[in-house]
Every structure is written in C-alpha cells, then in structure tokens.
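Engineer: one predicted model, sequence on top.
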Amino acid sequence: MKAALLLLSISSVGAWIAPASTFHRPSTTLYGSIAPKDFKTGLTIQIDGQPTKIVEFQHVKQARGAASTKTKFKNLITGNTLQKTVQASETFDPAQIDRSDAQHTYRENNNWFFMDSETFDEKMVSDSIVDDREDWIMEGMNVQLVEFEGKVIDLNLPSTMELEVVQTDPNVKGNSAQGVTKPATLECGATIMVPGFIEAGEKLLVDVPNKAYMSRAK
C-alpha cells in the first residue's frame, strides 16, 4: 500500500515538471539568410565579420550557367569599397547593427554632432562617415544613425525632402521645350538638376538617395 502511494506521489510531481526541451529557445539569428535576390541598396550584411553596405548592384542573367549579381560594397568600418560579382548560390549573414533616430545639432571642425531622439545623448560622427552627404544635412534635421558595437558607422538621410530653391537661372519666357533642365542650389547647400520652369524661391520635393528632382511641393 505504501509503495503504491509513493508511486502515485512521484507520478503527480512528474506531471508538473516540464521536460528540459520545453525551455529551449532556438536562436533567432538568420545565418546565411541573405541571397543576391534579396539585395537592396543600403542593405547591411557581414563580409569577413564586418558590417558592409550594398552601395549598388545589378543582376546579370546569362544564357548558360547560373545568374550572378555585380555588386559594389562599402565596408562601414574601414570605408573601403569593393566591386564583386556575387554568384546566385552565395549567401550572407545580416550585420548585427543598431539604428536610432537623431537630430543634427551642430558641426565642429571635422565632426558632426547629433542628439539621440530617445535618450538625448550626444553622438559624434566624423566627416568620413558623412562622406558626400555633407551638402544635404541641415541643423535641426532628423536622420537615422547606424551603430556597430556602440560606434556610429553610418547614417541614413530621409528618402524624400521638401527643400527651397535658393538660386537658379531665371526661366526663359516662352521656353516650353521638353527635357530642358538647369542646375538649382537648394537651401541645404546641395545642387540638383531641375526643369527649366523652376524659379528661385519655389519649394520642391527631392529624391535624396538619387539626388533628383521629383516635383513641386504642394
């Protein structure tokens, strides 16, 4: 009788103890999950363990053999660029990076300073990281900072901006020719090509990544 009660007690306790495998959580890291078909401009992957951004790419289809992708990469640690033909069978790990919204506050010598929009911490970004986007950044402008191991390695500007034209040649009256363009300097300092009918003082919608005129702002 005692033995039967003991077995019943052990059985009851066992019913409350989940097997060890129940608490196992599989890793969420998607190793080797990015293939050339998934490439996008600005996507950050790992090459040789370092965060590397896809600057531009072109898929190449061949009559015979596997497809490939001609790609220009930028190492976000060293700043070096690499041209490489990637085969369709190759895969890459996503870079483990952090992104945060920040506001540009001021510039001093070769450094740019931003305030984290959530923590209000000040973060410094060097000229080498800003690179050719210097003419697009204005005081008070919101950007996205990209960090790797606590260090800012890149920044992303808004894809579309509304900007005023501060200088451009006057429109020639009666000139209605299609495709006539001229340079225009924007309030941020950048210069883009605009249609001939655009005048100084007008506000435009601008495609920032392509540095191109989109339309007049409404």
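Structural biologist: Here it is on my side, so go on.

Engineer: going by C-alpha atoms from here, please, whenever you check contacts or count neighbours.
Structural biologist: Will do.

Engineer: ok now the helix ranked longest in the chain, how far from the chain's centre?
Structural biologist: The residue-count maximum for a helix in the chain (DSSP state H) belongs to helix 2-16. Relative to its chain's centre, helix 2-16 lies at 59 Å (C-alpha atoms, centre = their mean, to the nearest Å).

Engineer: all helices in the protein, in order from the N-terminus.
Structural biologist: Ranges of helices within the chain are 2-16, 127-130, based on DSSP H.

Engineer: just the strands in the chain please.
Structural biologist: In the chain, the strands defined using DSSP state E lie at 44-47, 50-60, 68-75, 81-87, 98-108, 111-116, 122-126, 142-148, 151-156, 160-168, 181-186, 191-195, 203-207, 212-216.

Engineer: distance to Asn175 and mean neighbour count added to these, as JSON lines?
Structural biologist: Below are the strands of the chain laid out as JSON lines (distance: least, C-alpha to C-alpha, whole Å; neighbours: other C-alpha atoms under 10 Å):
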{"stretch": "strand 44-47", "distance to Asn175": "45", "mean neighbour count": "20"}
{"stretch": "strand 50-60", "distance to Asn175": "36", "mean neighbour count": "18"}
{"stretch": "strand 68-75", "distance to Asn175": "40", "mean neighbour count": "19"}
{"stretch": "strand 81-87", "distance to Asn175": "43", "mean neighbour count": "15"}
{"stretch": "strand 98-108", "distance to Asn175": "40", "mean neighbour count": "16"}
{"stretch": "strand 111-116", "distance to Asn175": "43", "mean neighbour count": "19"}
{"stretch": "strand 122-126", "distance to Asn175": "45", "mean neighbour count": "17"}
{"stretch": "strand 142-148", "distance to Asn175": "38", "mean neighbour count": "19"}
{"stretch": "strand 151-156", "distance to Asn175": "38", "mean neighbour count": "19"}
{"stretch": "strand 160-168", "distance to Asn175": "16", "mean neighbour count": "18"}
{"stretch": "strand 181-186", "distance to Asn175": "11", "mean neighbour count": "18"}
{"stretch": "strand 191-195", "distance to Asn175": "11", "mean neighbour count": "18"}
{"stretch": "strand 203-207", "distance to Asn175": "20", "mean neighbour count": "19"}
{"stretch": "strand 212-216", "distance to Asn175": "18", "mean neighbour count": "15"}
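
Engineer: hold the first one in mind and look at this next one:
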Amino acid sequence: MTTYSGTSLKSGLKILIKNQPYEIQYSEFIKPGKGQAFVRIKLKQLLTGKILSKTVKATDVFYSTDVTEISTLYLYNNGFIWTFMNKKNFEHIHVLKKFLCGCEKWLINSSVCKIMLWNNSPISVQINTFITLRVQDIDIAIKGDTINSVSKRVVVETGASIQVPLFIKKGDFIKINTRLGKYISRINY
C-alpha cells in the first residue's frame, strides 16, 4: 500500500479514510503566515457518491486504496443482477442494481461501460455521457397544441422515457445526455 502525505494529495487520487474508499476531486495547499500548513480537499465517497470537504494537516498520512476501473460490455440482466463482460479477458462480472447509479435505463446489449472495482468487488458502473438510441414509441402530439408545449414524450429502445422536440418521429435516432436524461440532437444516418 502506497502512503501519501497531506501535501501530495492531488485530484483523481484514490485514498482510504476510515476503511472507506474516497477519490480526491480538488485539493489546495495553504501555508498561512503563522501556524502549520494545511490542505483543503474535496472528496467523493466511492461507495455512496457523497461529496464532502475536509481540511487535513500537511503532515497527515493517507494510504492508497485498491480501486481499479475496467472497460466492459453490457450483456443482460434478470432484474436484480446485471451482467457485464470484461473486454480484456472476457470474464463475466455480476453487478447488483444498487451499484448502477441509475444508468440501467440507458443500457442496451453491447453498451460500453466502465466498472469500478474495490477489493475486486464492483462498487459503481459508469456509461458514456452521450449515447445514441432509437425512438420506439411516441406520444401523439395534437395539432395546434404547440402553444402549451413545444416537446413530446417518447420511449427509446431501452424503455426509458424522454422529452424531445415535436419533429422527432418513430424510428429516429437521437443523442441523449445520460447524466441529465435530456435530448441533445437527432442523428441522421
């Protein structure tokens, strides 16, 4: 296990605090005119996703954590467990729904995902920020109803529902921001 002092904490570093894995989002070294130097850090708790701020002494010691990211392909699910395949060695990785962080509504077969492992157990799944999906079903837009709403609800091939402009038709491919769950643009093939 690698050790780090408070002064060597940098963004992206993954450390253990009270036996929990954290990722450093931001760090700032401060040397006041009087007194001891310290470091302000913003941390993301990797198991829960909570963000917290902390001030540590420059001399405090932190240990690295065994967190790795692997590139995978989504295969299938049974409603409780989602199965992914490691792209390097073709092993299957089984992930509980609670670790999907809401990305399950955007997954289709062979979606590329990154799975974060801590002590060889999955703790989170991340998908691309922008994905392209086909429109499967559309709510009927009533002619002349554009005064009240300039969008309509559609269902994409994963079953997720999203608001889109009125010109989108069934079978169109649309680009979606998965972090916000919003329509970005229509894709012409």
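Structural biologist: Perfect, I can see it now. Here the structure is a predicted model, which is why all the values come from computation and not from measurement.

Engineer: now the TM-score, please.
Structural biologist: Remark: TM-score between the superposed chains equals 0.69 [TM-score structural alignment, normalised by the length of structure 2]; 170 aligned residues with a C-alpha RMSD of 3.8 Å.

Engineer: with respect to burial, which of the helices of structure 1 scores highest?
Structural biologist: Highest mean neighbour count among those (mean count of other C-alpha atoms under 10 Å): helix 127-130, with a mean of 17.

Engineer: which elements pack onto that one?
Structural biologist: Contact partners of helix 127-130 of structure 1 among helices and strands, from 3 or more C-alpha pairs under 8 Å, 6 or more residues apart in numbering; DSSP states H and E: strand 151-156.

Engineer: show me what contacts the aligned partner of Met115 of structure 1 in structure 2?
Structural biologist: Correspondence of Met115 of structure 1 to structure 2, assessed by TM-score structural alignment: Met85. Contacts for Met85 of structure 2 (C-alpha atoms under 8 Å, 6 or more residues apart in numbering) come out as 72-75, 91-93.

Engineer: quick check: closest non-adjacent residue to the spatially most central residue of structure 2.
Structural biologist: With distances taken as C-alpha atoms, centre = their mean, Gln126 lies nearest the centre of structure 2, 3.9 Å away. Closest residue to Gln126 of structure 2 apart from its sequence neighbours, by C-alpha to C-alpha, 6 or more residues apart in numbering: Lys114 at 5.1 Å.

Engineer: ditto for Ala141 of structure 2
Structural biologist: Leaving out its chain neighbours, the residue that sits closest to Ala141 of structure 2 by C-alpha to C-alpha, 6+ apart is Lys152, at 6.6 Å.

Engineer: coming back round to it: so what's the match of Met115 of structure 1 closest to, chain neighbours aside?
Structural biologist: Using C-alpha to C-alpha, 6+ apart, the closest residue to Met85 of structure 2 is His92 (4.5 Å).

Engineer: translate Gly102 of structure 2 into the numbering of structure 1.
Structural biologist: Counting by TM-score structural alignment, the partner of Gly102 of structure 2 is Asp132.

Engineer: same question, Leu75 of structure 2
Structural biologist: Matched by TM-score structural alignment, Leu75 of structure 2 corresponds to Thr105 in structure 1.

Engineer: in structure 1, what sits opposite the residue nearest to Gln126 of structure 2 in the alignment?
Structural biologist: Match for Lys114 of structure 2 (TM-score structural alignment): Gln144.

Engineer: so that match makes contact with Ile153?
Structural biologist: No - Gln144 of structure 1 is not in contact with Ile153 according to C-alpha atoms under 8 Å; the separation is 11.2 Å.

Engineer: ok, back up a step: contacts only, for the match of Lys114 of structure 2.
Structural biologist: Gln144 of structure 1 makes contact with 99-102, 155-157, according to C-alpha under 8 Å, 6+ apart.

Engineer: count of neighbours near Asn180 of structure 1?
Structural biologist: Actually, residue 180 of structure 1 is Val. It isn't Asn. A count of nearby residues for Val180 of structure 1, using other C-alpha atoms under 10 Å, gives 12.

Engineer: trace it over to structure 2, please.
Structural biologist: Alignment note (TM-score structural alignment): Val180 of structure 1 maps to Val150 of structure 2.

Engineer: next one: Lys173 of structure 1 from Val166 of structure 1, what distance?
Structural biologist: Distance from Lys173 of structure 1 to Val166 of structure 1, counting by C-alpha to C-alpha, to the nearest Å: 20 Å.

Engineer: now do Ala212 of structure 1
Structural biologist: Using C-alpha to C-alpha, Ala212 of structure 1 is found at 16 Å from Val166 of structure 1.
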